[in-house]
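Q: Sequence first, predicted model second:
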Amino acid sequence: MRVAVVGAGAIADSHRAAYLAHRDDVDLVAVADVDEARAVAFCAHTDHAKPYLDLGTLLAEQEPDLVSICTPPGLHVEQTKAVLAAGAWVWCEKPPCRSLAEYDEIAAAERDGGPYVSFVYQQRSGSSAAHFRGLLAAGELGRPLVAHCQTTWYRDAAYYSVPWRGRWDTEGGGPALGHGIHQMDLLLHLLGEWDEVRAMTARLVHNVETEDVSTALVRFESGALATVVNSVLSPDEVSRIRIDCERVTVELTHLYGYVAENWTYTPASPLTSDDARWRATAEDVGSSHAAALTPVLAAWRAGARPPCSGADGRRVLEFVASLYKAAATGLGVRRGEIGPGDVFYRSMAGTPAGAVR
């Protein structure tokens, strides 16, 4: 499988590592970046990838089967559609794009049987997440009742000196879209469909258009209630999901990726020998880009829609749009409420000037 990368910035290193981890199945042939030196430096750490200054030339000359999109969010729609038109699949970094309208535009460019677009929600990929889902589905843990989802990171003024960051028109949103989307996607992956969200956002420190902190209350279809916090103001950085089920509290604490030891199971009563299986997985696969790539490659070989694609990839983006709408209006927002006639369908800001409360 011939693969290529567009955008040779920091996150592209994770894509390169993922491709090299699958080098028996893929051949990383090229990278495109407007900064020639950066493209050349990226290729120096590959077997024989060739640098390009533009995506169009790369697609025409290399004819890749799959292309990683590692550019700023404002470029995702145009570049993704170009790759699809060339007949290649897309593996696109988060956030998928800047709005639900853009997501639906991307989806409309796909064709049955492929090429498809899959988005990088790598926190789903760890085997411990699949283990938890299996236990929950089997009724081993009891009903989920209360949850907390936390992405509290720290970003200084230098981080926002990059021109496209902190702006609605280029980044699309603040930490709710650009940082916390990974943990929120994992929360939805673990607990299923959400029903209603209420939220607040604020701009407390950074001189940007978007928020730098958000909080939300969520009701799931199961009846479970959750709090969600996203911040770039927090020196003690952590990513955390805690789920209190009837029989056990399950907590995942990490920063950018986890393994089995980052999960703890605390039972309501002392462990029995049967309950020891809660903490055990047959194989400890950590969450990573390499692990997330595995099902994408399998789907490509089968000509099937990959995970984190289509309706599955849209779910967390709809949740984020609803969070922003709830914060701007002060009202609860229900799943499915935001459609083409809603201002939050075309912009997370809801208005061209933004709507931070």
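A: It's in.

Q: Please count neighbours and contacts with C-alpha atoms only from this point.
A: Fine.

Q: State the number of residues packed around the spatially closest residue to residue 97 that is not a sequence neighbour.
A: The shortest distance from residue 97 to any non-neighbouring residue, by CA to CA, 6 or more residues apart in numbering, is to residue 73 (5.2 Å). As a burial measure, residue 73 scores 24 neighbours (other CA atoms under 10 Å).

Q: Going toward the C-terminus from the helix ranked longest in the chain, what's the next helix or strand?
A: Secondary structure of the chain per DSSP state H: the longest helix is helix 310-329. As assigned by DSSP states H and E, the chain's next helix or strand after helix 310-329 is strand 333-334.

Q: what's that next one packed up against?
A: Applying 3 or more CA pairs under 8 Å, 6 or more residues apart in numbering; DSSP states H and E, we find strand 333-334 packed against strand 194-202, helix 310-329.

Q: Contacts only, for residue 164.
A: Residues in contact with residue 164 (CA atoms under 8 Å, 6 or more residues apart in numbering) are 72, 170, 171.

Q: Could you tell me how many residues sit around the last one?
A: Translated: residue 171. Residue crowding around residue 171 was assessed by other CA under 10 Å; the count is 21.

Q: can you check the first one too?
A: Number of residues near residue 72 (other CA under 10 Å) recorded here: 19.

Q: who touches it in this structure?
A: Each residue near residue 72 by CA under 8 Å, 6+ apart is listed here: 164, 170, 171.

Q: Name the nearest residue to the most centrally placed residue in the chain, sequence neighbours excluded.
A: Using CA atoms, centre = their mean, the residue of the chain that lies closest to the mean C-alpha position is residue 121, 3.6 Å off. Spatially, and ignoring its direct neighbours in sequence, residue 121 is nearest to residue 182 (5.9 Å; CA to CA, 6+ apart).

Q: Distance-wise, check the one you found relative to residue 86.
A: Computed as CA to CA, to the nearest Å, the residue 182 to residue 86 distance reads 29 Å.

Q: Of these two, which one has the most company?
A: For residue 182 versus residue 86, the count of surrounding residues by other CA under 10 Å is larger for residue 182: 22 against 16.

Q: before we go on, here's another structure to hold up against the first:
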Amino acid sequence: MPGRTFRVAVVGTGNIAAVHAQNLAGLADRAELVAAADIDRERLDAFCDRWNVSGRYHDLETLLAVARPDLVHLCTPPGLHKQQALTCLRAGVHVLCEKPPALSLAELDEIGAAQTARGASFATVFQHRFGSGAARLRSVMASGALGRPLVAVCHTLWHRPDDYFAVPWRGKWEIEGGGPTMGHGIHQFDLLLSVLGEWREISAVAARLVRPTATEDVSCALATFVDGTVATIVNSLLSPRETSYLRFDFERATVEVEHLYGYGDDDWRIHPAPGHEDAVTTAWRAGPSGRSSGHAAQFAAVLDALEVGSPLPVTLPQSRATLEFVAATYASAFERRPVRRGEIGAGSPFYRRMQGGGPPWTPALTAARPQETTL
């Protein structure tokens, strides 16, 4: 049984903060939401009134000093994540950060150094890893019942109209760090990586086709994994019939999940190969069940880790592998070449900025290469 109730604070009280508060309320015996911070007083008051939060602050430093939380949930725009994470970690406070965890690999490495120095833990919200469907797939895969993974598909086909980008911080490299590759499809291919493991090489294209944004509005990548698995990844904000779809073709079965923003057990399907029906079906039915991929599943895992003093999931190294996948996608698309894992080091322009030297549709580059305005 849980031994203590942890003090939690939320920084940033927009839409995603309400999701955090609602899911924390379901864990009230283990976590108490004691404080919130936002520079918008009206939004902060509305949030605190709705969720009965007593501590109301307009700056993070005061919140940390007065409320003394055990854990801070960062629900702010991505451009604020690094500095806010550093402030918390340097104060010895654990951090659970909404995706993406930082704007670049360089920023995430700064966070990693602060985590090491003070002993507080940093984790990213990648909740799709924690649903029982994903846990079942990883378990059955580890048992050998499915055979080798061979081919995978990971599609985040969403639709965001032009007015979505009217919010001042959306669609800007310096605040969001990228388009659907960085901020939308990242949940699906993080799940892909949690199943298939270490990737080896990416070849990609990215385009800004129609949306009023500085970033891409679609990207497509072909990734190979260390074990030879080949996967296609599409991230789109241009798709009127929205879906999030992952497919894994193993030697003895195909496993699929289709949902939009979160899955349950019923969203998963398994199709055994001829001659393997009984063994595959038996193994699949024996796996975990009953847990959706919502935030609550990851929050419970985070509290479990706090109880025993282990690193919070999803750990910084795991988050870095996913963020490196993003950086490699942009590097491949903008430099028009395959990019291998580990290639983007401190000397690469894509280490400090996801756009590197700028996408081909940047005005200066467009003038030099007018034929490359969308790829």
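A: On my side now, so go ahead. Please read all numbers here as calculations on a predicted model, not as lab measurements.

Q: so the residue nearest to the centre of the first structure touches residue 184, yeah?
A: No: here residue 121 of the first structure does not reach residue 184: they are 9.9 Å apart, not a contact under CA atoms under 8 Å.

Q: In terms of helices and strands, where is residue 4 of the first structure?
A: Assigned by DSSP H and E, residue 4 of the first structure falls in strand 2-6.

Q: what sits against the residue opposite residue 149 of the first structure in the second structure once aligned?
A: In the second structure, residue 149 of the first structure lines up with residue 154, judged by TM-score structural alignment. By CA under 8 Å, 6+ apart, the contact list for residue 154 of the second structure reads 188, 189, 192, 231, 232, 233, 234, 244, 245, 246, 247.

Q: any idea what the first one aligns with in the first structure?
A: So the one you mean is residue 188 of the second structure. Per TM-score structural alignment, residue 188 of the second structure is aligned with residue 183.

Q: How many residues are close by its match?
A: Neighbour number of residue 183 of the first structure under other CA under 10 Å is 24.

Q: what helix or strand is it on?
A: Residue 183 of the first structure belongs to helix 181-191 when assigned by DSSP H and E.

Q: starting at the chain centroid, how far to that helix?
A: Centre-to-centre, helix 181-191 of the first structure and its host chain are 9 Å apart (CA atoms, centre = their mean, to the nearest Å).

Q: can you check stretch 138-157 of the first structure too?
A: Per CA atoms, centre = their mean, the centroid offset for stretch 138-157 of the first structure relative to its chain is 15 Å.

Q: Buried residues, it. List them.
A: Buried residues in stretch 138-157 of the first structure, counted by 16 or more other CA atoms under 10 Å: 140-141, 143-153, 155.

Q: Give the equivalent position in the second structure for residue 284 of the first structure.
A: Under the alignment (TM-score structural alignment), residue 284 of the first structure maps onto residue 290 of the second structure.

Q: quick one: its match from residue 248 of the second structure, how far?
A: 21 Å.

Q: Let me know the outermost residue of the second structure.
A: What lies farthest from the middle of the second structure is residue 275; by CA atoms, centre = their mean that is 37.4 Å.

Q: mind checking what residue 224 of the second structure lines up with in the first structure?
A: In the first structure, the residue matched to residue 224 of the second structure (TM-score structural alignment) is residue 219.

Q: just the helices in the stretch 1-150 of the first structure please.
A: All helices of the stretch 1-150 of the first structure, identified by DSSP state H, counting those that start in this stretch, fall at 12-21, 36-43, 55-62, 76-85, 100-108, 127-137.

Q: which parts of the fifth one are buried?
A: Read that as helix 100-108 of the first structure. By neighbour count with 16+ other CA under 10 Å, helix 100-108 of the first structure contains the buried residues 100, 101, 102, 103, 104, 106, 107.

Q: Reformat these into TSV and put distance to residue 43 of the first structure next to each item.
A: Shown next, in TSV, are these (distance: CA to CA, whole Å):
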residue	distance to residue 43 of the first structure
100	34
101	35
102	31
103	30
104	33
106	28
107	31
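
Q: ok, of those residues, which one's closest to residue 328 of the first structure?
A: Closest approach between these and residue 328 of the first structure, by CA to CA: residue 100, at 16.9 Å.

Q: OK, contacts around the closest one?
A: With contact set as CA under 8 Å, 6+ apart, residue 100 of the first structure has these partners: 314, 317, 318, 321, 345, 346, 347.

Q: thought the first one was touching residue 103?
A: Put plainly, it is residue 314 of the first structure. Yes: Residue 314 of the first structure is in contact with residue 103 according to CA under 8 Å; the separation is 7.2 Å.

Q: So which residues of the stretch 151-300 of the first structure form strands?
A: Secondary structure of the stretch 151-300 of the first structure by DSSP state E, counting those that start in this stretch: the strands cover 194-202, 213-220, 225-231, 233-245, 248-254, 263-267.

Q: between those strands, which gets nearest to residue 29 of the first structure?
A: Checking the strands of the stretch 151-300 of the first structure against residue 29 of the first structure by CA to CA gives strand 248-254 as the closest, at 33.4 Å.

Q: For the closest one, enumerate the helices and strands it packs against.
A: Packed next to strand 248-254 of the first structure, using 3+ CA pairs under 8 Å, 6+ apart, are strand 233-245, strand 263-267.
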